[in-house]
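Novice: next one to model:
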Amino acid sequence: MLRLRSSILARLLSSPASSPISQLHRQLSAAAPPITPNHHSFALDDYLVHNCGLTRPQALKVSGKLAHITSPTKPDAVLAFLAGLGLSRADVAAVVAKDPKILCAGVEKTLTPTVIDLAGLGLSRTEIARLVSLTPGNFRRRSLVSNLPYYISLFGSTDNLVPFFKQSSGLLGSSLDKVVRPNVAFLQQCGLRDCDISKLCLSTPWVLSANPEQVRAFVACAEGLGVPRGSRTYMNALDAIAFLGEDNVAAKVEYLKKTLRWSDAELRMAVCKAPNVLKRSKESLQRRSHFFFSEVGLEPAYIARRPVMLCYNLESRLRPRYYVFKFLMVNGLLDNGWGFNSISKVSEKVFMDKFICPHKESAPHLAQDYAKACRGEVPVSFRFT
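Specialist: Take a look at the predicted model:
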């Protein structure tokens, strides 16, 4: 019977999306002869392990939420439903572990109508199965069908929704009219496009489901750092603030000023150009400041005007390229117009083409020495003491 129910659901999902719910109900009812439960022999923990694929520790953890289940009737129907969508045994185990209450859901009254409505929105069986896997709790709620079209429009496609749901599925349960739409409208007023908002949600999943006043405070924090709305780096500033948390931004700003010897104006200029400097760890900033000031001899103002330098890898990019830069300078092999910042920011291919390959004859070991420097060694030719 369970295999028959699964095959009927699979056939309906492959049929035109306009198939009426009543047809599905009639076919499921005809395919589902009554099951006589054996209440006395039903052991929930064993059922979760043997029928649902959970490990014994997982079964013990979730069984408390299903203590009212005394028969396999409803869980059997749900498992057949999930199999009919194409979920593997491992997928089913993951779904039950994530949302054990799905085993209590009504197949005819809740799950099947949801599948038909989602198919009516244009979702394929594979997309529906993926949605069940990512957010089984929301799949049990009929609001999923009414809310999903808005999110598909905002994110561009169901494929674009997948990474977000892997981060957080709570958004589907938030009120569209009271929370989500006001937050989206406000972010759009700040100059963010829909694609920007979707990217922001990947790193800051709470931004659309938060209280609108909290989102406004979040935005005000970015503007307080001097990053104007609509600027090229505005979204990066919001992302950095979300990464730190508003309460930690002021402390990080003070640390940047102290470590990099920046004035207030230099700090604002640097954050405006490269907000991601706020995400650098204190240890990372300390090592880079020592390198720039003590080894390279740069001035604080120079770094403030080029703050992206703080985001480059010190050991595999900045230091090896500085060794090459200094070697070329000392040996009169560097063309005019190239400074350390210019050498630091070009791609690896451009760096090799411009500063390594042209000197195969005059400095035959340069490529080898550069490779060693990238591995953390300091070749003799790069020591100028």
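
Novice: alpha carbons only for contacts and neighbour counts from here, please
Specialist: Fine.

Novice: could you find the closest non-adjacent residue to the residue nearest the centre of the chain?
Specialist: The centroid of the chain falls nearest to L202 when counting by Cα atoms, centre = their mean (4.0 Å). Sequence neighbours aside, F164 is the residue nearest to L202 in space, at 5.4 Å (criterion: Cα to Cα, 6 or more residues apart in numbering).

Novice: the one you found and L200, how far apart?
Specialist: For F164, the distance to L200 (Cα to Cα, to the nearest Å) stands at 10 Å.

Novice: and L2, by the same measure?
Specialist: Distance from L2 to L200, by Cα to Cα: 43 Å.

Novice: so these two - more neighbours on which side?
Specialist: For L2 versus L200, neighbours defined as other Cα atoms under 10 Å are more numerous around L200 (20 against 16).

Novice: work out for me the element the more buried one sits within.
Specialist: helix 194-203 (DSSP states H and E).

Novice: with F351 instead?
Specialist: Assessed by DSSP H and E, F351 sits inside helix 348-351.

Novice: re the thing from before, list the contacts for the residue nearest to the centre of the chain?
Specialist: P163, F164, Q167 (Cα atoms under 8 Å, 6 or more residues apart in numbering).

Novice: of those, closest to D194?
Specialist: Of all the contacts of L202, F164 has the smallest distance to D194: 14.1 Å, by Cα to Cα.

Novice: what's the distance between that closest one and L208?
Specialist: 12 Å.

Novice: I'd like the structure of this one too, to check against the first:
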Amino acid sequence: MVDYLVSTCGVPQAKVAKAAPRFAHLRSPDRPDAALAFLRSQGLTRAQVRAVVTLHPTLLLRDVDATIAPKFRAVRLLMKCLAKKWLLKYSVDWLKDSMSTLRGYGVPEARLVATLRQRPALIMRSPARLRALAARVDACGVPRGSWMYAWALLALHCVSDAAFRAKMAAVMCATGCTEQEFLAMFRRAPCFVGMSTELLRRKVEFLIGTAGCGADDIVRNPVLLTYSLSKRMEPLCRAIEALKARGVDVGKERLVTILRKPEVRFMERYILRYSHQAPELLELYPPDHHNGSLSGDSSTIGSSSQSEGD
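Specialist: This is a model prediction of the structure:
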């Protein structure tokens, strides 16, 4: 092990003498080899590996999967937070006050944590600005303490009042809904206001013009506006049309109902079931579109489906 630490790791002789007894129980270099291989796989140079091992030689005795890899993941998470230098400008008391304010609105703890993971800047607002934000959410009719309240806070945190009203006007114009109906849509799926006005218009046009949805379908199911056009709605509609063109009886379900099916159920019911009759289905609705992210992402704001901006 003395030779190993010097020749393989480049540890200085003075450090080796002190560290070698810790390695006396080893019968093979398998574990140190695995640790070194992992460090190099993470992009560390030979000089960096030597520096790390010289400082903490016993790192080579740690299990990669159980100890080293989890610590690397934790450090990478920490570095992402530290990269936001503005976070370091706020005192602990400020952050605690903001958290206390949010808890005071009855936001469930689990939802509060999930919300702050998505948008930590929410707790950087002063208590006065948080109260103003909460007032906007209250004006939309979202009840405090409800499961959607945190997502509504997060959605309006990212959208100014002027932008919110512009999007409301666009949806009202495209669907013919009233302001109260729009606010009801927001209460069911707050995140759809986070996309651009143009994208909202395109999605409404697709749902009505191509998918055959009625305006009332969109009003009752605002979660439709959170679905991806290119990754979900367009390929799904192409797949259903291909089945119908081959004379396959896809049942009496309306397309709006099919659109809302969880990804796994849609794949089983329409793609895998008929792939032998219509092999092109796997190209129209390729496997990389059903990797799980579209079937129910619990971190998505206010919906059970993928929300994205294409």
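
Novice: about what we covered before: starting at the chain centroid, how far to the helix holding F351 of structure 1?
Specialist: 29 Å (Cα atoms, centre = their mean, to the nearest Å).

Novice: check stretch 89-104 of structure 2 too.
Specialist: Worked out by Cα atoms, centre = their mean, stretch 89-104 of structure 2 lies 24 Å from the chain centre.

Novice: list the contacts of it.
Specialist: E109, L112, I123, M124, R125, S126, P127, L130.

Novice: in it, which residues are buried?
Specialist: The neighbour-count check on stretch 89-104 of structure 2 (16 or more other Cα atoms under 10 Å) flags L95, S98, M99, T101, L102 as buried.

Novice: quick check: which element contains the fourth one?
Specialist: Assessed by DSSP H and E, T101 of structure 2 sits inside helix 92-104.

Novice: okay, the angle between that helix and helix 109-118?
Specialist: With axes from the mean of the first three to the mean of the last three Cα atoms, to 10 degrees applied, the angle from helix 92-104 of structure 2 to helix 109-118 works out at 130 degrees.

Novice: circling back: from the contacts of stretch 89-104 of structure 2, pick the one nearest R265 of structure 2.
Specialist: Scanning the contacts of stretch 89-104 of structure 2 for proximity to R265 of structure 2, where the rule is Cα to Cα, the winner is L112, at 30.3 Å.

Novice: which residues touch that closest one?
Specialist: Remark: with contacts taken as Cα under 8 Å, 6+ apart, L112 of structure 2 is in contact with L102, R103, A150.

Novice: could you rerun that using 7 Å?
Specialist: Residues in contact with L112 of structure 2 (Cα atoms under 7 Å, 6 or more residues apart in numbering) are A150.

Novice: got it, and T158 of structure 1?
Specialist: Contacts of T158 of structure 1 by Cα under 7 Å, 6+ apart are I152.

Novice: would you mind measuring from it to K166 of structure 1?
Specialist: For T158 of structure 1, the distance to K166 of structure 1 - Cα to Cα - is 13 Å.

Novice: shared neighbours of the two, anything?
Specialist: Contacts common to T158 of structure 1 and K166, judged by Cα under 7 Å, 6+ apart, are absent.

Novice: which stretches of the stretch 101-250 of structure 2 form helices?
Specialist: Taking DSSP state H, counting those that start in this stretch, the helices of the stretch 101-250 of structure 2 run over residues 109-118, 127-139, 149-157, 161-175, 179-188, 197-209, 215-220, 234-245.

Novice: and the longest one, what's buried?
Specialist: By that I understand helix 161-175 of structure 2. By neighbour count with 16+ other Cα under 10 Å, helix 161-175 of structure 2 contains the buried residues A163, F164, K167, M168, A169, A170, V171, M172, A174, T175.

Novice: how about the second one?
Specialist: Buried positions in helix 127-139 of structure 2, judged by neighbour count with 16+ other Cα under 10 Å: P127, L130, L133, A134, R136, V137.

Novice: any idea what the fourth one aligns with in structure 1?
Specialist: Following TM-score structural alignment, the counterpart assigned to A134 of structure 2 within structure 1 is V219.
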